[in-house]
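Student: Coordinates for the following, if possible.
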Amino acid sequence: MSLRTYFIITGFPGLPPEYYGLVSVPFLLIFLAIVVGNAFILAIISYEQSLHKPTYLIIFQLAMTDITFGIVTVPKIIARYWWDDMKSSFGACFTQMYFVHSLGAINSSILMIMALDRFVAIKLPFRYPVLITNKTVCIAGSLCCAVTFIRMLGLVLHALTLPYCNLNIIAQCYCDHISITQLGCGENVVYVKYVALVNSMLSLLGPLVVIILSYFFIIIAALKTPHTVSRHKVLSTCAPQIFITCLYYVPRCFVYLANNLGFSFRTDTRIIITVIYSLIPCAVNPLIYCLKTKDIKEVLMRRFSRKVRISN
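Tutor: Down below sits the predicted model:
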């Protein structure tokens, strides 16, 4: 039985109260960008028949994950600085941890599906309509969600076996596994952390290997293409996906490598890096879809031109 009934989420520890309003504004803007931007992407893909294709269904799944992650994490951060609401019940904190890690792993899997989609489209163009269909994309996305939610449930239940009798202060903007298990006590803490580390490596590095190999072969194929126009088309098609993948993975890999190489960050620096790699991609992705994805850009231009003609 846990000796703690709630946790205290500090956000940025040591921040003077007079800066609370200043800090809350960027979080509010990020939240609005996540919700409005991804809701817009969901709406345009849902209502535009020409976008009912495998590639855009993958983008739809990614937008769903991003908007859910924003709703799960950011309101609590804003509440901490607007109403000084620092308390999170034991159950609420573990629930948030469950969704934070589940959605992160699902996001990683969807990026892998996106890379495989481009790989098949470029390396096996004649087989693409058979191998990659709306049905297969939906099944793949559903399986990733189901497997991840079941796997992360085990991770949370494992963390629940620890007694939490130390300090209940979480130096982070939301509840995550590392922050919570650091407060655990007993002889099983090290084992619980080790299992979580293996789980996170599987969630991140497994898909990352597939993603790197897929884009590597795509770039090689593009460079071997004799026609400049075809080469440019291949690279421009993959550029948004590669950029989105880099936004998601590069900061995470930097943090993991730094920790393993013995570099330590100040608490505030670590929290800022965590916020950057967890929230910024969710806010920026819709802008990338609209500006860098040809079909979505054409749909938006077509609708805008139609409204201009009607208004004139």
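Student: drop to CA atoms for contacts and neighbour counts, all remaining ones
Tutor: Fine.
Student: All the helices of the stretch 151-300 of the chain, residue numbers only.
Tutor: Assignment of helices within the stretch 151-300 of the chain using DSSP state H, counting those that start in this stretch yields the ranges 177-181, 189-224, 228-260, 267-292, 294-311.
Student: Kindly reformat these as a markdown table and extend each row with mean neighbour count.
Tutor: Shown next, in a markdown table, are the helices of the stretch 151-300 of the chain (neighbours: other C-alpha atoms under 10 Å):
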| stretch | mean neighbour count |
| --- | --- |
| helix 177-181 | 19 |
| helix 189-224 | 16 |
| helix 228-260 | 15 |
| helix 267-292 | 18 |
| helix 294-311 | 12 |
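Student: looking at those helices, which is closest to Leu28?
Tutor: In terms of C-alpha to C-alpha, the element of those nearest to Leu28 is helix 267-292, at 11.4 Å.
Student: Please name every helix or strand in contact with that closest one.
Tutor: Packing partners of helix 267-292 (3 or more C-alpha pairs under 8 Å, 6 or more residues apart in numbering; DSSP states H and E): helix 20-47, helix 54-82, helix 228-260, helix 294-311.
Student: Another sequence for comparison is provided below:
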Amino acid sequence: MLANFTGMRSFLILGFPGLSPKYYGPVSAMLFFFYLAIAIGNCFILTFVVNERSLQKPTYLVFCHLALNDLTFGTLTLPKIISKYWFGESNISFYGCFTQMFFVHYLGSVTSFILSVMALDRFIAICIPLRYPALITNNIISVLCGFAWFIPLPLMVAVVLHALTLPFCKSNVIAQCYCDHISITNQACGENVQIVQVTTFCLAMFCLLLPLAFILFSYIYIIVVILKMSNAAGRKRTLSTCTPQIFITCLFYLPRCFVYVANTIGFSFSLDMRILLVLLYSLIPAAVNPIIYCFKTQYIKQTLLKKMKTHRIGIEIQLAFI
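Tutor: Sure, this is the predicted structure:
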């Protein structure tokens, strides 16, 4: 039976419990501009790549999938916490909270698999470059990214349905800025709570650590290949082609690993600090990734500068005839 036994109809998003009401306005404004950065940056990448035929190549198609994922994640998580501090709207419906939880964990898992596709693209491009045109095409990348979107889907559906079997008899307060599995199941009671939490943890580790193992193998092998190159200019040029992917991967994994390791060794955070860390490692990559695409990817930067230069020249010609 996929229903709780308490009649709980809604949850209350706590946000930052130690935040003084006088800071609600500035915090909501900061989160709003943060969301604008995510929306504008990722929409720009999607529009720019779709409309620029020279950028419709495998590497940049992966960037588009990641940008779509980041845009969706920001849209599904930030508006609710913004409305809490801006309008005092803290309530979220029972099933609305579970829906948000599904997308939070689903999109995080998709990101992990897309990053492994990104690593595969660079692995083949650098380690077996002669086979790259045959092995990595737009169609193959689209299929691989399709698998990245599909593989976590049944797993996260199972996670949600499993959590829905729990009775909820504790507080309806979600000690987080959005609904996630830990925050929701902490409000459940009964002997099955730990089983649900452990099962979900194992699935989460599968979705995070399996791609991470492949990513680490790929980039370590890539670095070894680059170091073996005799030409210094060639080493620098080759390394520059994979630095954006390495930056993006580090932004996603390193903060998560830090929090997991800190919890494992017994280093405790205050509730406000833990919520802030989760919010930062969830949302900073979504805001920063478009900047990395533009300024760390040479071809995108050159194409963007060329477009801006052409546009400026066009404006100057129009002004000259006025």
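Student: re earlier: compile the helices and strands packed on helix 267-292 of the first structure into JSON lines and extend it with columns for distance to Arg4 of the first structure.
Tutor: Compiled in JSON lines, these are given as follows (distance: least, C-alpha to C-alpha, whole Å):
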{"stretch": "helix 20-47", "distance to Arg4 of the first structure": "27"}
{"stretch": "helix 54-82", "distance to Arg4 of the first structure": "20"}
{"stretch": "helix 228-260", "distance to Arg4 of the first structure": "29"}
{"stretch": "helix 294-311", "distance to Arg4 of the first structure": "49"}
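Student: just to revisit the earlier point, dump the helices of the stretch 151-300 of the first structure into JSON lines; add distance to Ile106 of the first structure as well.
Tutor: Shown next, in JSON lines, are these (distance: least, C-alpha to C-alpha, whole Å):
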{"stretch": "helix 177-181", "distance to Ile106 of the first structure": "16"}
{"stretch": "helix 189-224", "distance to Ile106 of the first structure": "8"}
{"stretch": "helix 228-260", "distance to Ile106 of the first structure": "12"}
{"stretch": "helix 267-292", "distance to Ile106 of the first structure": "13"}
{"stretch": "helix 294-311", "distance to Ile106 of the first structure": "24"}
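Student: To Val156 of the first structure, which of these lies closest?
Tutor: That would be, of these and by C-alpha to C-alpha, helix 177-181, which comes in at 8.1 Å.
Student: how about the closest one, which residues of the second structure does it hit?
Tutor: Using TM-score structural alignment, helix 177-181 of the first structure corresponds to residues 181-185 of the second structure.
Student: That stretch vs the first structure, average distance?
Tutor: Its matched residues in the first structure lie on average 0.5 Å from stretch 181-185 of the second structure after superposition (mean C-alpha distance after the TM-score superposition for the first structure).
Student: repeat for stretch 236-244 of the second structure
Tutor: Here the mean offset of stretch 236-244 of the second structure against the first structure after fitting is 0.8 Å, by mean C-alpha distance after the TM-score superposition for the first structure.
Student: looking at the first structure, where would I find the counterpart of that stretch?
Tutor: Counting by TM-score structural alignment, stretch 236-244 of the second structure falls onto residues 232-240 of the first structure.
Student: contacting residues around the matching stretch?
Tutor: The contact list for stretch 232-240 of the first structure, computed with C-alpha atoms under 8 Å, 6 or more residues apart in numbering, reads 118, 122, 219, 222, 288-289, 292-294.
Student: Mind putting these into JSON lines with distance to Cys145 of the first structure?
Tutor: Formatted as JSON lines, the contacts of stretch 232-240 of the first structure follow (distance: C-alpha to C-alpha, whole Å):
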{"residue": "Arg118", "distance to Cys145 of the first structure": "21"}
{"residue": "Ile122", "distance to Cys145 of the first structure": "27"}
{"residue": "Ile219", "distance to Cys145 of the first structure": "29"}
{"residue": "Ala222", "distance to Cys145 of the first structure": "32"}
{"residue": "Ile288", "distance to Cys145 of the first structure": "24"}
{"residue": "Tyr289", "distance to Cys145 of the first structure": "22"}
{"residue": "Lys292", "distance to Cys145 of the first structure": "27"}
{"residue": "Thr293", "distance to Cys145 of the first structure": "25"}
{"residue": "Lys294", "distance to Cys145 of the first structure": "28"}
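Student: Can you tell me which of the residues you listed is closest to Cys165 of the first structure?
Tutor: Nearest to Cys165 of the first structure among these: Ile288, at 45.3 Å, using C-alpha to C-alpha.
Student: Looking for the alignment partner of that closest one in the second structure.
Tutor: Correspondence of Ile288 of the first structure to the second structure, assessed by TM-score structural alignment: Ile292.
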